[in-house]
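Q: mind folding the following:
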Amino acid sequence: MKRLFLLTFYLSIFSWGYAQNNSSPFHCIVAADGSGNYSTVQEAINAAPERRKEPWLIFVKNGSYREQVIIPQTKPYIHLIGQDKEKTLIHHRLNVGGKPNEKTPSDKLGYWDWSVHNPQSEVSGFDGTVVKVNGAHFYTENISYVNDWGVESQAGPQALAMSSQADCAAFSNCIFRSFQDTWRTPGQDTYRHYVKDCWIEGAVDYFYGGGTVLVEESTFYNVRSGSVIVAPNHKAAKYGYVFRNCVVDGNQAAADGKQKLGRPWHNSPRTVYIHTTMRIPIAAEGWTNMGAIPALFAEYDSRDANGKALDLSQRKTYYEGRGENPPTGSCRATISKEEADTYVYEQMIPGEDGWNPREMMKKLAAPLQLKIIGDTLRWQSVPSAIGYIVSVNDTVFAITNQIEIQLSNRLKDEVTVCAVNRYGSLGHTTSLSHN
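A: Take a look at the predicted model:
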């Protein structure tokens, strides 16, 4: 009898949650359990209109979405909003390794089963990344993007979780995980990215490419000894990669003092770390060689886990490329405070079009005066909110543009309500336990 009651209770939650979506502030809802408009993220992308000038809001409920997601150039302004970054997972298992030969060790053949170049593979012919963003003005928050091959094998070859190749792409409170080449940024140096409060994990060149990319208050997490974080290939970028107020961390294997901040892939790459907390020790030289000479690989105000300023006097300044006649050259390893103060959001991100992703990320206030009266849950409206998400024990109960909903049962569990801003971003929550 108790099991029957619980089943009836939760079925009523799901049915009410679906009914309430008729007044949803989102254009569509993705739910792996079938309670939304679509059960996969790619289905929602396919259904989105082309060439929009305003955000198209897609809400993704907690769930495991094992799929490849491609956002085409013809679909700008996709805003992909997850319910919870720890529980909303877009992932797949794939890599771009070439066909093995007779010299390939037998214990290294496993990658071929999941190579996009293997005609017999489940992922044959796939693009070499779990998610690819070609549409401009993309925004996402509260989602984990994971390449299962990289995470589970803890080995190469290249296995991207994210490839973001559009201008004006913003990422907030997301997780990116793989091993080699976790995230590839734009090939165009003028394309802007803004990344805030994210977790970026890998071991080999796991943040690489070009673009004007500002990363703030995020963690770069290293998963092996000798990890290398960045491998940029900027051609003539003014800023390149700028990391402000970030953390460099890692597992036990990565805490041996052999980690590198980056290496120059091609062209004249640029990367600066400003106000960085190094929770694991970095190799004294800081950087290493690859295929080019950096225009600038530098730091300002790097500190250890205890807040003590690091000695940067041994940082690498002379570089050698590759090939029969390898290029050689040098660049500074530090910048001044005055220079660091120019590597800021206001200089890098708005551009001539006034793009302002921080506005998208603003969390609205938590709804006040949350209370249950009879069979009705009510709360006070939040200024600038276009709607609200009501959850019961992390399960979405209702998505509505109203400030009250009817309850099908007297709830005895925790109820939470958060507001949604015009960009789809989720605000602070208010909770209520009803007994």
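
Q: all contacts plus neighbour counts: C-alpha atoms, from now on.
A: Will do.

Q: now do the strands in the stretch 1-150 of the chain.
A: Along the stretch 1-150 of the chain, counting by DSSP state E, counting those that start in this stretch, strands occupy 28-30, 56-60, 63-66, 69-71, 78-82, 88-92, 129-133, 139-141, 144-147.

Q: for Cys331, find the nearest of those.
A: Closest approach to Cys331 among those (C-alpha to C-alpha): strand 129-133, 32.8 Å.

Q: the closest one: how far from the chain's middle?
A: On the basis of C-alpha atoms, centre = their mean, to the nearest Å, strand 129-133 sits 11 Å off its chain's mean C-alpha point.

Q: which strands or helices does it pack on?
A: Contact here means 3 or more C-alpha pairs under 8 Å, 6 or more residues apart in numbering; DSSP states H and E; on that basis strand 129-133 packs against strand 69-71, strand 88-92, strand 144-147, strand 160-164.

Q: if we go to 6 Å?
A: Judged by 3 or more C-alpha pairs under 6 Å, 6 or more residues apart in numbering; DSSP states H and E, strand 129-133 is in contact with strand 69-71, strand 160-164.

Q: most neighbours per residue, which of the ones you listed?
A: Comparing the helices and strands packed on strand 129-133 by mean neighbour count (mean count of other C-alpha atoms under 10 Å), strand 160-164 comes out on top with a mean of 28.

Q: now it against strand 129-133, angle please.
A: Orientation check (axes from the mean of the first three to the mean of the last three C-alpha atoms, to 10 degrees): strand 160-164 against strand 129-133 gives 10 degrees.

Q: could you give the angle of strand 160-164 to strand 88-92?
A: Using the same axes, to 10 degrees: strand 160-164 against strand 88-92 is 100 degrees.

Q: second input sequence below; structure requested for side-by-side comparison:
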Amino acid sequence: MCKLHSLFFLLFSIFSYIKLSKGSQPISKTITVDLNGLADFNTIQDAINSIPDSNNEWIKIHINQGTYTEKVTIPYQKSYIILEGDGSNETFIQWGDHEPIIRPDLDADIKISWNTATFLSLADNVILSALTFKNTYQDLDNPQNAVAALINGDKTSVYGCSFIGIQDTLSDLCGRHYFRDCSVEGIVDFIFGYGQSIYEGCTLNTVSSGVPVGYVTAQGRQQSNDPNGFVFKNCHIGGSAEAYLGRGWGNYSRVLFYQTYMENIIVPKGWIDWRAGYGGNFTTFAESDCIGPGSNTSGRVKWEKELSDDDVKKLTSISTFINSDNWLDQQPNDYGYTSD
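A: So this is what the prediction gives:
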């Protein structure tokens, strides 16, 4: 389901990997954005557009504090971009597009998500830091697809960012991603996609709405040999509404919560098979060493998986699950990543 790059971009990625194989790379240039005209650009999109196609040196776009009401896209051909704010409580990117989910098939779901997203990140090698991405659609009695951010590029790391919405808040759509010290807010499938991602030290909050019960995740793994899945490590789940930990968006959906604190909002069954339709025979929904009143597994569905210590270690290890080629080590190291 992930978009295939053209031969040009494949060759470009190989060249870039060779170029970056020696370790953490410096930031070659910093440009700034300010709403009041006190910087290089007034809009984030203009700053992104100024970066040449096929760029292969890290360029930082620092976004001064303020609320930027604009849809923002990092195109496929503009890699090695850092978007950095003054803090997730200081720099906001927001828009309010929304569409009802018809769900004839997965491709239709994805197309709608692309249409509504406040922020689209399509390029490989991107860093996001100290920003809030928000979809301002606020009809709590009628949740619709209203994506705050959609990440479809490989090798994306996200530090100290917030994602705010109601339904489909964060589309962790495709690629290897690392989220650290982030927060995600919503009620229906508010983290969804085919991403191969680790969320470390993140906060996941449900919001009250007209929906009787919510779903934290909807992971879309389609085949048993697909490497993707969502891993939540040392996270915190809370909020104001009951929710399942996840439901299967693909036949082989894979989600693991590890050493995560769960408030008393988790539905006792924990999981729903949903679209997979196989009674959980092929899904990998699991919990390991979690704590808190919502972590009691005695009422969980019978098909929740009990992973071996070795399997848990493989999934929760950054170096094993998402960083086998050391791409995180090759990114500028100013943003808090440390290898495990």
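
Q: could I get the strands of the stretch 1-150 of the first structure as JSON lines with distance to Pro186 of the first structure?
A: As requested, the strands of the stretch 1-150 of the first structure are exported to JSON lines (distance: least, C-alpha to C-alpha, whole Å):
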{"stretch": "strand 28-30", "distance to Pro186 of the first structure": "27"}
{"stretch": "strand 56-60", "distance to Pro186 of the first structure": "22"}
{"stretch": "strand 63-66", "distance to Pro186 of the first structure": "25"}
{"stretch": "strand 69-71", "distance to Pro186 of the first structure": "14"}
{"stretch": "strand 78-82", "distance to Pro186 of the first structure": "17"}
{"stretch": "strand 88-92", "distance to Pro186 of the first structure": "21"}
{"stretch": "strand 129-133", "distance to Pro186 of the first structure": "10"}
{"stretch": "strand 139-141", "distance to Pro186 of the first structure": "15"}
{"stretch": "strand 144-147", "distance to Pro186 of the first structure": "17"}
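
Q: re earlier: please name whichever of the helices and strands packed on strand 129-133 of the first structure is nearest to Ile399 of the first structure.
A: Nearest to Ile399 of the first structure, of these and by C-alpha to C-alpha, is strand 69-71 at 24.3 Å.

Q: now the strands for the stretch 201-340 of the second structure?
A: Under DSSP E, counting those that start in this stretch, the stretch 201-340 of the second structure gives strands at 203-206, 214-219, 229-233, 236-239, 243-248, 254-258, 261-262, 271-272, 284-288.

Q: and the fourth one, how far from the first structure on average?
A: Pointing back at strand 236-239 of the second structure there. Mean deviation of strand 236-239 of the second structure relative to the first structure after superposition (mean C-alpha distance after the TM-score superposition for the first structure): 0.5 Å.

Q: before we move on, back to that, redo the strands of the stretch 201-340 of the second structure as JSON lines? Include mean neighbour count.
A: Shown next, in JSON lines, are the strands of the stretch 201-340 of the second structure (neighbours: other C-alpha atoms under 10 Å):
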{"stretch": "strand 203-206", "mean neighbour count": "23"}
{"stretch": "strand 214-219", "mean neighbour count": "28"}
{"stretch": "strand 229-233", "mean neighbour count": "25"}
{"stretch": "strand 236-239", "mean neighbour count": "21"}
{"stretch": "strand 243-248", "mean neighbour count": "27"}
{"stretch": "strand 254-258", "mean neighbour count": "25"}
{"stretch": "strand 261-262", "mean neighbour count": "21"}
{"stretch": "strand 271-272", "mean neighbour count": "24"}
{"stretch": "strand 284-288", "mean neighbour count": "22"}
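
Q: can you add distance to Ala146 of the second structure and give those back as CSV?
A: Shown next, in CSV, are those (distance: least, C-alpha to C-alpha, whole Å):
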stretch, distance to Ala146 of the second structure
strand 203-206, 15
strand 214-219, 15
strand 229-233, 21
strand 236-239, 19
strand 243-248, 19
strand 254-258, 23
strand 261-262, 26
strand 271-272, 22
strand 284-288, 26
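
Q: for Asp141 of the second structure, which of those strands is the nearest?
A: Short answer: strand 214-219, nearest of the strands of the stretch 201-340 of the second structure by C-alpha to C-alpha, at 12.9 Å.

Q: which bit of the first structure covers the closest one?
A: Strand 214-219 of the second structure corresponds to residues 227-232 in the first structure, going by TM-score structural alignment.

Q: what does that stretch rub up against?
A: Contacts with stretch 227-232 of the first structure, where a contact means C-alpha atoms under 6 Å, 6 or more residues apart in numbering, come from 203-210, 259-265, 269.

Q: the residues you listed: which two are farthest apart?
A: Spanning the widest gap among the contacts of stretch 227-232 of the first structure are Gly210 and Gln259, at 21.7 Å by C-alpha to C-alpha.
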